[in-house]
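**Q** Below are the sequence and a predicted model; questions follow.
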Amino acid sequence: MKIELNRLNDGFHLEAVNEDGRTVHIDASPDIGGTNQGMRPMQLLLSALGGCSSIDVINILKKQKQPLKDVKVTITGEREKDVVPSVFVEAHLHFRIYGDVDEEKARKAIDLGVDKYCSVAKTMSPKATITHSFEIIR
């Protein structure tokens, strides 16, 4: 795995490019001189947590032959206060599962996806407590 990071202005606006040419913009907050042209690095980490676990949940529900129409996830995180570096100490994922999905199968898929298979969750979990919840929208 390789990421190339390129600076796009004289401030903090960066572009990360993967081996396939896919890009993500990163920037700092305006209060330290950023220009709000990308996500902050810690926002990207929460996004990665949601993306990683969602891929696993979708894959598990497909294997269970569940009629999944869509998945939306809200990820929240709390960081240490008044400490540098300020790592996440808590993260919560709330999954909204769309379709006529069996509740127990959804619960199992989310438990496995977040707690067992998500590499980002495993990376964060030595310092952060990661919890999850879900609802099914038929």
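**A** Structure's in. What do you need? Owing to the predicted nature of the structure, the values given are computational and were not obtained by experimental measurement.

**Q** CA atoms for contacts and neighbours, from now on please.
**A** Will do.

**Q** buried sites along the longest helix anywhere in the chain?
**A** Longest helix in the chain by number of residues (criterion: DSSP state H): helix 41-63. Under the neighbour-count criterion of 16 or more other Cα atoms under 10 Å, helix 41-63 has 45-54, 56-58, 60-61 buried.

**Q** which residues sit against it?
**A** Residues outside helix 41-63 that contact it (Cα atoms under 8 Å, 6 or more residues apart in numbering): 26-27, 68, 71, 73-77, 91, 93, 105-106, 109-110, 112-114, 117-121.

**Q** What about the residues you listed, which are in helices?
**A** Going by DSSP H, the helices hold 105-106, 109-110, 119-121 from the contacts of helix 41-63.

**Q** Second structure for comparison follows:
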Amino acid sequence: MKFEMTENGFQTETSYGTLQISGNDEFGFRPYQLLISSIAVCSGGVMRKILERKRIPADNITIDVKEVYRNEEKANRVEKIHLHFIIEGIELDNEKMDKIMEVTDNNCSMLQSVKDSIEVVKSYEFVK
């Protein structure tokens, strides 16, 4: 990837179009939004694959970012994220779902990349 400076941030060309990145959300995605999106969507994608392999595919998975804690005293770094998974179309007991969450964590490359620096809290609920 190559990022070019713009008047209000940076941009890169992807196969899906131009990605605008800026510290000001009026001009593009903020870097912390991309970081959180990467962790959330990687986790959701891995969870989806695990459920499909176990032959219990979900009709839909929504990931709600309930909390983002940024430490203002340390360059506003992201220190904690709470991801809440809303899973439609299936219902599992807590023991099975906790195991699926653990396997998801172990196989999500984005989560593994930040595991020693960002606390990622996860919760879930089932919706019919």
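**A** Cool, the structure landed. What you see is a predicted model; the values in this text were computed from it and never measured.

**Q** follow-up on the earlier one: which two of the ones in helices among the contacts of helix 41-63 of structure 1 have the greatest separation?
**A** Taking Cα to Cα, the two most distant members of those are 105 and 120; they sit 22.5 Å apart.

**Q** So between those two, which is more surrounded?
**A** residue 120 (18 against 15; other Cα atoms under 10 Å).

**Q** and the more buried one, what is it in contact with?
**A** Contact analysis of residue 120 of structure 1 by Cα under 8 Å, 6+ apart lists 48-49, 52.

**Q** Let me see the ranges of the strands in structure 2.
**A** Using DSSP state E, the strands of structure 2 run over 4-5, 10-14, 17-21, 60-71, 77-88, 119-127.

**Q** so how far is residue 41 of structure 2 from residue 5 of structure 2?
**A** 27 Å (Cα to Cα, to the nearest Å).

**Q** now do residue 27 of structure 2
**A** According to Cα to Cα, residue 27 of structure 2 and residue 41 of structure 2 sit 23 Å apart.

**Q** number of nearby residues for the closest residue to residue 73 of structure 1 other than its chain neighbours?
**A** Using Cα to Cα, 6 or more residues apart in numbering and skipping the chain neighbours, the partner closest in space to residue 73 of structure 1 is residue 95 (4.5 Å). Residue 95 of structure 1 has 21 neighbouring residues, counting by other Cα under 10 Å.
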